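Chemist: I need the structure of the sequence given here:
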Amino acid sequence: MTLKEIARQANVSISTVSRVINGKSPSAASPEVQQRILSIAQSAGYTPNAAAQDLKNKGKTAGTPPRADQSIAVLFARMPFALMDPYFSQLMQSIEAAVSDTGYYIKYMYSSADFDNPSILQAFTEDKMKGIIILGRCEKRIVDCLTRTHVNLVYVGLNEFNPSYDQVLCNGFDVAFEAVGYLIRQGHRSIGYVGESENEVRYKGYCAALAANGIELNPDYKVEVVLSSEGGYAGARKIMSQSKGITALFCANDMTAIGAMRALKEDGYRIPDDISIIGIDDIPTSQYMSPALTTVHIPIEELGNMTVKLLIDRIEGKHNLPLKVFLPFSIVERETCIPIA
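Modeler: Next up is the predicted model:
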């Protein structure tokens, strides 16, 4: 059982489960919640990564406390929806699997909300973790805090990060540019955007693709929503009510697209006959939608593997200059896009 599964059963965040199981923060949760978490973990036979590594690595004696310089933290920058997004779940599973083979262990999982808690923030800054993995776009105040106290950072995501630190990217600008270009090549010119836009490269890629094909940007063809199925559901209804003539929607991720599809169906739209939809991520659910979602495949497992490799290399001094690694993507043609008549 993973920390994520324990968190789901206990109805708490992954970071809370991590702190309770590792016993580093007595105030991490109420006594009742702590007991619930520990009971679930015990019944599932869960062993923290630290103990597992202690048993398997380098001939250590069972029960010997793991060295502090082997510990790694993971920060979920996009909360709370990251916990419900299969993209982040798959990415975390890939990272956990890759770390388990290195001799290091994931000691903590934090969320961006934890940085509003002074006691947690103090514990974080004082802990001598060897490295930190950041999942998703991060607020500047959190980045500043991380970079003041920890030098071995690796960011993984679609938006570019601080150039002073290692990054593993599937370039969100290029992904969006290609997705919108795919719709344009099918004859669509009235293309709506459902997603986030502030400091978001996917929106910039959407705008650039329109401009590159001589299509004027229509402000009514954009709706600002959180990247989630709930956001997509509300966003699709809003954009279709405020805008006439849209023939296709570009949704900034698959969860948003799935929510949008539900709303459109309820409102009587036929997909793709009345409107085409494309997403980003290629989460497993997308292929089982009806119709199956056309999307952009992001190599999530490879993102996780490369992130861990880059961090361990950084920790062990195998590279000094900040590295930026780009992984490829591809359009997955399914059933939600057709050429416009």
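
Chemist: all contacts plus neighbour counts: C-alpha atoms, from now on.
Modeler: OK.

Chemist: any idea which helix or strand carries the residue nearest the centre of the chain?
Modeler: When the chain is reduced to its mean C-alpha position, the closest residue under CA atoms, centre = their mean turns out to be Phe88, at 3.9 Å. Assignment of secondary structure by DSSP states H and E places Phe88 within helix 86-99.

Chemist: what does that helix contact?
Modeler: Residues from elsewhere that reach helix 86-99 (CA atoms under 8 Å, 6 or more residues apart in numbering): 4, 82-83, 105-106, 135, 281, 283, 300-305, 307-308.

Chemist: likewise stretch 284-292?
Modeler: Where contact means CA under 8 Å, 6+ apart, the residues beyond stretch 284-292 that reach it are 254, 258, 271, 293-295, 334-336.

Chemist: Then stretch 246-257?
Modeler: 85, 176, 179-180, 183, 188-196, 202-203, 221, 227-233, 240, 274-283, 286, 295, 340.

Chemist: Three-state assignment for Val168, please.
Modeler: When states are read from DSSP: H, G, I helix; E, B strand; the rest coil, the local structure at Val168 comes out as strand.

Chemist: burial count for it?
Modeler: The number of residues packed around Val168, counting by other CA atoms under 10 Å, is 26.

Chemist: Which residue ranges of this structure form helices?
Modeler: The residue ranges that make up the helices of the chain, judged by DSSP state H, are 3-10, 14-22, 31-43, 49-56, 86-99, 118-126, 140-149, 172-185, 201-212, 229-242, 254-266, 300-315.

Chemist: one more, for comparison:
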Amino acid sequence: MATVDDSSVAATPAVTGEKRGQPKYLQIVESLRASIEAGRYRNGVRLPSEAELVRRFNVSRMTVVKAMQHLQQAGLLTRRTGSGTYASENSGNQKPVFGLLIPDLGQTEIFEPICKGMAASPNAGGHSLSWGHSVAPSANKEDEAEHLCQQYVDQRVSGVFFAPVEFGQRRDQVNRRVLKMLKSARIPVVLLDKCVLDYPARSDYDLVGLDNRRAGYLMTDHLIRQGARQVGFLAIEGSAETVDDRIVGYREACYAHGRELDRRLVLRGDPGDAALLSGAIASHGIDALLCANDHTAALAMRTLLGLGLRIPEDIRIVGIDDVRYAGLLPVPLTTFHQPCLDIGAAALAAMLDRIANPHLPARSILLNGSIVVRESCGAPKA
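Modeler: Prediction:
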């Protein structure tokens, strides 16, 4: 006889949380239905006893009985006298589908391997990922995000992995609308890479990504240990809060090494702006540059070389992400490697856990990476 010891069906007190106006039995129904649809209970698997559900959900026995009757009427459960309650034989025939709501997919390199990590995860069996469809090749990211969201709501997917829109004038409004639509449809959400609110605010959704503060610290520390006297930080205006986290790490490393914390050393602007870079270098004596990401570093490198500066002899430059072309730049780029495959696997695990425990507090799951040393930082060759 198949059975599942699923002690994580719901966290006590599950029914005293976010949906106070909803009948308690319906909250139990939602939690168990989500677990069944996510494949946590396979065909014919025995569910926890009524007594166990009473304890986990902190409700009366009659409330649990009403919830089980509701699921039985929906054809999801089968009750066997003297034996217990089981998932219906056809309850697991349909694979749960998770939507990928990533407007930057195909444009930002980190998301493709993150999705690959989801698909290759040991937890991926019995689930499938939906890549969605763009409005049109020329659609902007804001419109694409809302269009994909509506698709997933119409398809009634089991969950959505959402990488919030980063740039654009309407990004904040669009991100809020997307999450509101998914919440109204009762679709679980796991955020990828970044939150939707600026620190110290925190959204009500799980977040899986890189430990950006640590990445900023380690890259700055690396530059200083290579002999950099004045490290600057370069970011494009309007970047997401992940960049702010990297700036925090950068400042902490400068402080740890006894360096002056000068606001003017944080440059926000176009990395292709020769006047911006040359002016900062001349005014503040910058001899090393930590860029918010590899894309910014690549553009800045082209600008610096165009100014006649030598890398790393005149100025050291490093990035964060370790994209595929980082080692192919005119001066191979030292960078911080994002463990994208592991991020994808952790995101899928977070989604399954969220489905089984819908009333858990929102969590931030931040993974560490590693420094990839190349010529641009001036470190001795291995």
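
Chemist: still on that earlier bit, who wins on neighbours among the contacts of helix 86-99 of the first structure?
Modeler: For the contacts of helix 86-99 of the first structure, neighbours were counted using other CA under 10 Å, and Thr307 has the most, 30 neighbours in all.

Chemist: what does that one align to in the second structure?
Modeler: Applying TM-score structural alignment, one finds that Thr307 of the first structure aligns to Ala347 in the second structure.

Chemist: who's in contact with its match?
Modeler: Residues counted as contacts of Ala347 of the second structure (CA under 8 Å, 6+ apart) are 118, 190, 192, 208.

Chemist: The helix holding Phe88 of the first structure: average distance to aligned residues in the second structure?
Modeler: Following the fit onto the second structure, the mean deviation recorded for helix 86-99 of the first structure is 3.4 Å by mean CA distance after the TM-score superposition for the first structure.

Chemist: Quick one: distance of stretch 341-355 of the second structure to the chain centre.
Modeler: 9 Å (CA atoms, centre = their mean, to the nearest Å).

Chemist: Mean deviation, it versus the first structure?
Modeler: After superposition onto the first structure, the average distance of stretch 341-355 of the second structure to its aligned residues comes to 1.8 Å, using mean CA distance after the TM-score superposition for the first structure.

Chemist: before we move on, the earlier item: alignment lookup: the residue nearest to the centre of the first structure to the second structure.
Modeler: Per TM-score structural alignment, the equivalent position to Phe88 of the first structure in the second structure is Phe111.

Chemist: any idea how far that match is from Ile224 of the second structure?
Modeler: Remark: distance between Phe111 of the second structure and Ile224 of the second structure (CA to CA, to the nearest Å) = 30 Å.

Chemist: what do you get for Asn212 of the second structure?
Modeler: Following CA to CA, the distance that separates Asn212 of the second structure from Ile224 of the second structure is 18 Å.

Chemist: Compare neighbour counts for these two and give me the winner.
Modeler: Ranked by neighbour count (other CA under 10 Å), Asn212 of the second structure and Ile224 place Asn212 first, with 28 against 19.

Chemist: Mind telling me what that one corresponds to in the first structure?
Modeler: Pairing criterion TM-score structural alignment: the partner of Asn212 of the second structure within the first structure is identified as Gly172.

Chemist: I'd assumed Asn199 was in contact with its match.
Modeler: No - in terms of CA atoms under 8 Å, Gly172 of the first structure does not count as a neighbour of Asn199; the distance is 11.6 Å.

Chemist: The contacts of stretch 284-292 of the first structure in strands, which ones?
Modeler: 294-295 (DSSP state E).

Chemist: Going through the contacts of stretch 284-292 of the first structure, which ones are buried?
Modeler: Listed as buried from those are 254, 258, 271, 293-295, 335-336; burial here means 16 or more other CA atoms under 10 Å.

Chemist: Which of the residues you listed sits closest to Glu316 of the first structure?
Modeler: Using CA to CA, the shortest approach to Glu316 of the first structure within these belongs to Asp254, at 36.6 Å.

Chemist: Can you get me a residue count around Arg67 of the first structure?
Modeler: One way to gauge burial is a neighbour count; for Arg67 of the first structure, by other CA under 10 Å, it gives 12.

Chemist: actually Val156 of the first structure, not the one I typed
Modeler: When counting by other CA under 10 Å, one arrives at 25 neighbours for Val156 of the first structure.

Chemist: If anything else comes up later, I'll come back, but that's it for now.
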